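1. Everything below, folded, please.
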Amino acid sequence: MHRRDLLTLGAALGASAALPARAQAWPERPIKIYQGFAPGGNADAIARAVGVELGKTLGQPVVVESQTGAGGTIAAGSVARAKPDGYTLLLATGGHAVAGALYQHLPYKTVADFEAISTVTFFPFLVVVRADARLRSFGDVLEAARAKPDAVSYGSAGIGSTHHLAGELLAKMAKVPLLHVPYRGDAAAVTALLSGDVPFIIAPPTAVMSNIQAGKLRALATTGPQRWPGLPGVPTVAEQGVPGYDVRSWAGLLAPAGTPRPIVDRLNADTQKALLAPAVRQRLEDMGGEARGSTPDEMKTMVTRELEKWTMVVAESQIPRQ
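-> All right, here's what the predicted structure looks like:
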């Protein structure tokens, strides 16, 4: 157990112990976690792993419901409009901040219309090529892009995805031109890479690890600030010529704005407990993530900074706002 985990849990438990009697009566019925992506996908699996453990501590079932579409914004809108009584939560992902930067007319405010509860997990993306590619290192990618402007393309899960914006931020920070080729999801991007339609893709570990292990693909870099434990021999982008580059996706729990602070504090404390459960930590690690909770204020600050970062990338890369 990390010292940070112990300190965060201790603070959260202290807050929980001080709750007034009225708040301690909560919850009296099942709690619902909405997530905005396909059933069986990463977001769904994260919500269910954490939800099962939350249910044990809260003494009420925690039900996960998928409301797919529009990059998670439909589910976010439902939660933003829900009664702020602690019975409706959102499993938000990194796409929550991306959507705030990309969409002009969301029916909610990305930060102001939610109460942050806690982060749950963080995971990097991987820069991946075919195993037989002539690009042997990430440095080769940068050199090729500088030698032939706009001749080096990369695939992503779609326009406005975190993967897409990770590539735009890379091009900006490395000062190299890269041509974005969007696909309909990670599976389509992997297929295009295997077919030789694009020289590299940016994708989460879960989308590419089976092909890396099978010897069909090769990871050149990881996008986080440290090397990813799943591939410790693969350097970060920052290690290979782009200092300061840091793109990770994340997941965390949000509640509607106005949810009473005692309930937020109770949810935070019990989320910390859930993240210490070995089965939850293992499940998140299996998906390429690192189990890591936060205080509500830390999560709110993180989402605010993510929104600012991606708003800048969208503007400077001249990506049309949807």
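2. hey, let's count contacts and neighbours off CA atoms from now on
-> Fine.
3. Correct me if wrong: residue 42 contacts residue 287.
-> Yes - Residue 42 lies in contact with residue 287 (C-alpha atoms under 8 Å); the separation is 7.3 Å.
4. Touching both of the two, which residues are there?
-> Residues touching both residue 42 and residue 287 (C-alpha atoms under 8 Å, 6 or more residues apart in numbering): none.
5. Which of the residues in the top helix by length along the chain are classified as buried?
-> Secondary structure assigned by DSSP state H gives helix 296-316 as the longest helix of the chain. By 16 or more other C-alpha atoms under 10 Å, the buried positions in helix 296-316 come out as 296, 299-300, 302-303, 306-307, 310-311, 313-314.
6. Kindly report the same for stretch 169-176.
-> 169-172, 174, 176.
7. ditto for stretch 153-164
-> Buried residues in stretch 153-164 (16+ other C-alpha under 10 Å): 153-164.
8. Mind listing residues that contact that stretch?
-> By C-alpha under 8 Å, 6+ apart, stretch 153-164 touches 71, 94-95, 98-99, 102, 125, 167, 178-186, 188-189, 192-193, 198-203, 249.
9. Filter those down to the buried ones.
-> 71, 94-95, 98-99, 102, 125, 167, 178-183, 186, 188-189, 192-193, 198-203, 249.
10. Off-centre distance for stretch 46-61?
-> 20 Å (C-alpha atoms, centre = their mean, to the nearest Å).
11. go on, stretch 166-182?
-> 20 Å.
12. ok, now stretch 250-258?
-> On C-alpha atoms, centre = their mean, the centre of stretch 250-258 falls 13 Å from that of its chain.
13. Stretch 274-286 too?
-> The answer for stretch 274-286 is 16 Å, by C-alpha atoms, centre = their mean.
14. Next: stretch 184-200.
-> Worked out by C-alpha atoms, centre = their mean, stretch 184-200 lies 21 Å from the chain centre.
15. now the strands for the stretch 201-322 of the chain?
-> 217-222, 248-256, 290-291 (DSSP state E, counting those that start in this stretch).
16. another one to check against the first:
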Amino acid sequence: MTGRIGRRAWLGAAALALPGIARAQGAWAPTRPVRLLVGFPPGGAADLCARRLADALTGPLGQPVVVENRPGAGAHLAVDAAAKAPPDGHVMSLSPMGPLAVNPALMPARMPFDAASDFTPLVQVWDQPNVIVASRDVPQAWPDFVAWLRGRPEEPYASVGPGTSNHLTGALISRALGLNMQHVVYRGSPAALTAIMAGEIKLFVDNITTAIPLAREGRVRVIAVTTETRSAALPEVPTLKELGHPELTLSSWQVIVGPKGLPAPVVARLNAEMDRAIRAPEMAGWMRSIGAEPVGGSAEAVAAMLARERARWARDIPALGITVD
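-> Predicted coordinates:
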């Protein structure tokens, strides 16, 4: 009698435990190192962010998360590699706005992927302003800067690639001021900033995160920021909106995507772990210290944001006449 009761009790306890066991077995986990592709050289803000995020994910995921730099083409090389990876959760890419929102409208015939259908959005990492960076011999006050530019209407400006937010901001400024500024591509912000300090080029539209250290040291000048409000990291720098150009307002962002067809359990696990890492006080504090605002949130939220951004630039780029030529 006692044995039968004991067996029934054991079976009952096992049955109660089965849902938990099933959930544990159903939760996805990587079976080998996870690669996080970055379309910029080592040392820039995107690379540093990716490495901090990779370190934060390695423990919870139970596998190393390895950052792989694939610079070039405004991050298209890295994003395209992620699009062509097997949809098993072991390859992701950090992407700026160019490949996934701007370039489908700017250069549709040159796109190596379909930005709307070849990816699984996973999480938005951050949002940040762009800044107009100039060499120290360029006037810093806006009226003097504009007068200087109008005396050099074809002045070249650097960006990190066609269709990046850097390129787009420069093209918008050139059009708004009635100029014909020439776009010059550098392989990443560190190379462009080095060129600014060496006098190779006078202007660079940069993300605030990479410009801040040199701006704080006085080695480059920051003329204006592109967001609605001033940056807490450079509070003395005016916005283009307050300087009379609200049409130049935009923000730059970074998201993480995987290839299309990622199974729901993979998306759920990766999103949950990355959202937790982005919102952690140490990571969020570091982002704010370099001028970025941490975002995080659900995979559905980043997918909706990307759809809005694609719609905006599909409308605005033809209307503004911006081209890659």
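17. Let me see the TM-score of these two.
-> Here the TM-score for the pair of chains, by TM-score structural alignment, normalised by the length of structure 1, is 0.79; 301 aligned residues with a C-alpha RMSD of 3.0 Å.
18. hmm, back to that, now do the longest helix of structure 1 against strand 248-256, angle only.
-> Here helix 296-316 of structure 1 points in a direction 120 degrees away from that of strand 248-256 (axes from the mean of the first three to the mean of the last three C-alpha atoms, to 10 degrees).
19. Give me the nearest residue to the residue nearest the centre of structure 2, chain neighbours excluded.
-> By C-alpha atoms, centre = their mean, the mean C-alpha position of structure 2 lies nearest to residue 254, the distance being 1.7 Å. Of all residues not flanking residue 254 of structure 2 in the chain, residue 96 sits nearest, at 4.6 Å (C-alpha to C-alpha, 6 or more residues apart in numbering).
20. nearest spatial neighbour of residue 306 of structure 1, skipping sequence neighbours?
-> Nearest to residue 306 of structure 1 is residue 97, by C-alpha to C-alpha, 6+ apart, at 5.9 Å.
21. Which residue ranges of structure 2 form helices?
-> Counting by DSSP H, the helices of structure 2 are 2-26, 45-61, 76-83, 97, 103-106, 142-150, 165-176, 189-198, 208-216, 264-279, 281-289, 299-320.
22. Check the spacing between the residue mapped onto residue 206 of structure 2 from structure 1 and residue 274 of structure 1 real quick.
-> Under the alignment (TM-score structural alignment), residue 206 of structure 2 pairs with residue 203 in structure 1. Distance, residue 203 of structure 1 to residue 274 of structure 1, using C-alpha to C-alpha, to the nearest Å: 27 Å.
23. Give the equivalent position in structure 2 for residue 317 of structure 1.
-> In structure 2, the residue equivalent to residue 317 of structure 1 is residue 321, according to TM-score structural alignment.
24. okay, now its match: neighbour count?
-> Neighbour count of residue 321 of structure 2, defined by other C-alpha atoms under 10 Å: 11.
25. ok, so what distance separates it from residue 171 of structure 2?
-> Per C-alpha to C-alpha, residue 321 of structure 2 is found 9 Å from residue 171 of structure 2.
26. Residue 173 of structure 1 reaches residue 245, doesn't it?
-> Yes - here residue 173 of structure 1 reaches residue 245: they are 7.4 Å apart, a contact under C-alpha under 8 Å.
27. contacting residues for the alignment partner in structure 1 of the residue nearest to the centre of structure 2?
-> Here residue 254 of structure 2 is matched to residue 251 in structure 1, going by TM-score structural alignment. If a contact means C-alpha under 8 Å, 6+ apart, then residue 251 of structure 1 has 43, 46, 91-94, 119-122 as its contacts.
28. just residue 92 of structure 2 next, same as before
-> 34-37, 82, 256-259 are the contacts of residue 92 of structure 2 under C-alpha under 8 Å, 6+ apart.
29. Produce a PyMOL select command limited to the buried residues of those residues.
-> One line in PyMOL is enough to select the buried ones among these; burial here means 16+ other C-alpha under 10 Å:
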select buried, resi 34+35+36+37+82+256+257+258+259
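30. Could you export the contacts of residue 92 of structure 2 as CSV, including distance to residue 143 of structure 2?
-> Rendered in CSV, the data for those read as follows (distance: C-alpha to C-alpha, whole Å):
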residue, distance to residue 143 of structure 2
34, 50
35, 47
36, 43
37, 41
82, 44
256, 39
257, 41
258, 45
259, 47
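31. Among the contacts of residue 92 of structure 2, which one sits closest to residue 60 of structure 2?
-> Proximity of the contacts of residue 92 of structure 2 to residue 60 of structure 2 (C-alpha to C-alpha) peaks at residue 34, which lies at 12.3 Å.
32. Structure 1: which residue goes with that closest one?
-> Per TM-score structural alignment, residue 34 of structure 2 is aligned with residue 31.
33. My guess is its match contacts residue 88. True?
-> Yes - shown here, residue 31 of structure 1 and residue 88 form a contact pair, counting by C-alpha under 8 Å, at 6.1 Å.
34. Could you give the residue range in structure 1 aligned to the longest strand that structure 2 contains?
-> Looking across structure 2 with DSSP state E, the single longest strand is strand 119-128. The aligned range for strand 119-128 of structure 2 in structure 1 is 114-123, by TM-score structural alignment.
35. likewise stretch 72-87 of structure 2?
-> Stretch 72-87 of structure 2 covers residues 69-84 of structure 1 once aligned (TM-score structural alignment).
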